[in-house]
Structures are given as structure tokens and as C-alpha cells.
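*Asks:* Kindly return the folded structure for what I paste below:
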Amino acid sequence: MTTRLAPGDTAPDFTLPTADGGQLTLSSLRGQHVIVYFYPAAMTPGCSTQACDFRDSLETLQSQNYAVVGVSPDPVDKLAAFAAHDGLTYPLVSDVDKQVLTAWGAFGEKKLYGKTVTGVIRSTVVVDPDGTVLLAQYNVKATGHVAKLRRDLGID
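*Replies:* Next comes the predicted model:
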């Protein structure tokens, strides 16, 4: 069973390579809320829908002091193509060895078309400005998730 994060937990810090060739360290974003979302694969229909929903909500989220970071096991070159293809302007980070995905409870057994498989569990974790988990949602739907998240966070 995958250990999941819960409100009140300390968000595990990480440093991962980004789609733009740099690196992102979670703790460098302290002082603002951070929405960390985990998705299975760039350039797939569900992941594109979710990524574009975050892109389309980014200005509103940023105006409320929220940063967005997308995490997948895709290599950096695929993330760069994904960002360019869909005009994604927030950081996408690569976790090819799945250590961060696992530490955050976003990799493990899941149901896929009625079968139990091991893979990325579509998840969103909101971290407060001090690095504490504010909200953790697992097995989220790609479509409509960002709108629901905004409602859950009280962001119009």
C-alpha cells in the first residue's frame, strides 16, 4: 500500500530537473502556496486536459499567491515538447526514477480499467507557505479537477 500525504504532514522537499533545462527545489518556493500535481504521461489526452486547465487558471491562482508545479516520470525532453505544444508556462519537473512520486504517495497500485496495475496515481497536493500539506487529493479525475480544486481552496 502506498503511503499518502495528509493535511498537517511536512511536504517532502525535492530538487528535480525542469522542462526548461533548469532545476526546481520545492523549498525555494516557501512563502507562497504551491500546488504540486502528479500526472502519468505528458502528451496524453487526460494529462493535456489537466495541464491546460492549470495553464488557463494560472493567472487567477498566482493572484492568490499559489504557484503550480507539474510532476511526471517523463524525461526532460518530453516535458519540454509538452510545454511547447500546450503553451505551459509553469514548471514541469521530471522524476524519472519515481522517488518523489513515491514519497508523495503518487506512485503505486491503482485500478485501471478494472485491473490492478502499478503506476502514477493522478494526485494533487497543496503545500502552505511554511511547507506543510494543506490539502492532499488522490485518484483525481483529469477533467474538471482544477475547477473543483479552486472551489475547495475558495479561489474564484
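*Asks:* Could you use CA atoms for every contact and neighbour count after this?
*Replies:* OK.
*Asks:* list the contacts for the residue nearest the centre of the chain?
*Replies:* The centre of the chain sits closest to Tyr37, judged by CA atoms, centre = their mean, with a distance of 1.3 Å. Residues in contact with Tyr37 (CA atoms under 8 Å, 6 or more residues apart in numbering) are Val68, Val69, Gly70, Val71, Arg122, Ser123, Thr124, Val125.
*Asks:* Also this sequence, please, to line up against the first:
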Amino acid sequence: MTEQKRLSPGDQAPAFTLPDSTGKPVSLSDHLGRSVVVYFYPAASTPGCTKQACDFRDSIGDLAASGYDVVGISPDKPEKLAKFAEAEGLNFPLLSDVDRAVLTEWGAYGEKKNYGRTVMGVIRSTFLVGPDGRVVKALYNVRATGHVAKLLRELPTS
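*Replies:* Have a look, this model is predicted:
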């Protein structure tokens, strides 16, 4: 596998502006002054991604109480994200990165192993970004199930 970009704690989080499920532009800079969980997932409405999104939904109160907003990003089109958000009652923004530019910039798109084969795809990843816009924690190849509970246990408070 080729070497791909990875973010580390202390790095400036790459800026982005992407459409949400309604087509409204959302920027990372909208969260300056607050901490934010930015997570990347392969595809809306798939079993693993649904489990992960519902775990974030169910934990949004605990995350907010710890000073964190949540933003999910996938290569899905806004229309698919809208259906996903409505079907699952999601209470945080889902952003569309159809051209995968933001995914790539954050190191969440590239070569990965899938059933023993090397393929190009979304690398399920989660980042904690501090109020100053710097990466506090960068987690690559996270599991969909149990990931949010683990994140809550290890959450640094802002």
C-alpha cells in the first residue's frame, strides 16, 4: 500500500465547506471556539454506518455536555443524506463530500484492506478538533460498533 496523508494531534485541521443534507453549506470554521467531533464514514444507510450514526445520535447529549459538536462526512449526495438523517432521526449535520477532496485531505480516503484485498475507499475515521481548530485526537480505521462509547470514555474535556 502506498503512503497516504494522516493527521496527528497538534496539526491544524484542514478547513472545509461542504453541503449538508439540505444543501446548506457548513464549514469547519462554523465551530471555531467549540470542540467538534468530525467523523468520516463510507456510506449512508449501510448497517455499520447506521449503527455508528445512531450511536452518535444517542450520545449527542453527553458529547454536548462535554463541549463537543458532531459532524459526519461521507461521499453520499445530499439527497441520500437527507433520507438517512430522516429515517434514523439524526440530530447532527451530515455533510456531502462527493468528490472526496475533504476525505482525502483528512487522510480518510485511500487504500485500505477489504476482505484481504487492497481497494480504494473511505477509511472510517474520527477526529476530535479543539476550539482552536487543531486536531486533538486522530483515529483511523475505527470500528462502527462500540466506537462512540469508547470515544466518550476517552474524551478530553474542553
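*Asks:* Superposed, how do the two chains score by TM?
*Replies:* The TM-score (TM-score structural alignment, normalised by the length of the first structure) is 0.97; 155 aligned residues with a CA RMSD of 0.9 Å.
*Asks:* circling back: could you work out the most separated pair of the contacts of Tyr37 of the first structure?
*Replies:* Using CA to CA, the contacts of Tyr37 of the first structure span at most 15.0 Å, a distance reached by Val68 and Arg122.
*Asks:* in which helix or strand would I find the aligned residue in the second structure for the residue nearest to the centre of the first structure?
*Replies:* Alignment note (TM-score structural alignment): Tyr37 of the first structure maps to Tyr39 of the second structure. Element membership of Tyr39 of the second structure [criterion: DSSP states H and E] is strand 35-40.
*Asks:* Centre of the chain to that strand, how far?
*Replies:* Mean-position distance between strand 35-40 of the second structure and its chain equals 5 Å (CA atoms, centre = their mean, to the nearest Å).
*Asks:* Superposed on the first structure, what's the mean shift for it?
*Replies:* Here strand 35-40 of the second structure, set against the first structure after superposition, deviates by a mean of 0.3 Å using mean CA distance after the TM-score superposition for the first structure.
*Asks:* Tell me which helix or strand comes right after that strand.
*Replies:* Per DSSP H and E, the first helix or strand lying C-terminal to strand 35-40 of the second structure is helix 47-65.
*Asks:* what's the helix or strand immediately after that following helix in the chain aligned against in the first structure?
*Replies:* Toward the C-terminal end, the helix or strand that comes next after helix 47-65 of the second structure (DSSP H and E) is strand 68-74. Using TM-score structural alignment, strand 68-74 of the second structure corresponds to residues 66-72 of the first structure.
*Asks:* and Val117 of the first structure, which of the three is it?
*Replies:* With DSSP: H, G, I helix; E, B strand; the rest coil as the basis, the three-state label of Val117 of the first structure is strand.
*Asks:* And it, what's its match in the second structure?
*Replies:* Using TM-score structural alignment, the equivalent of Val117 of the first structure in the second structure is Val119.
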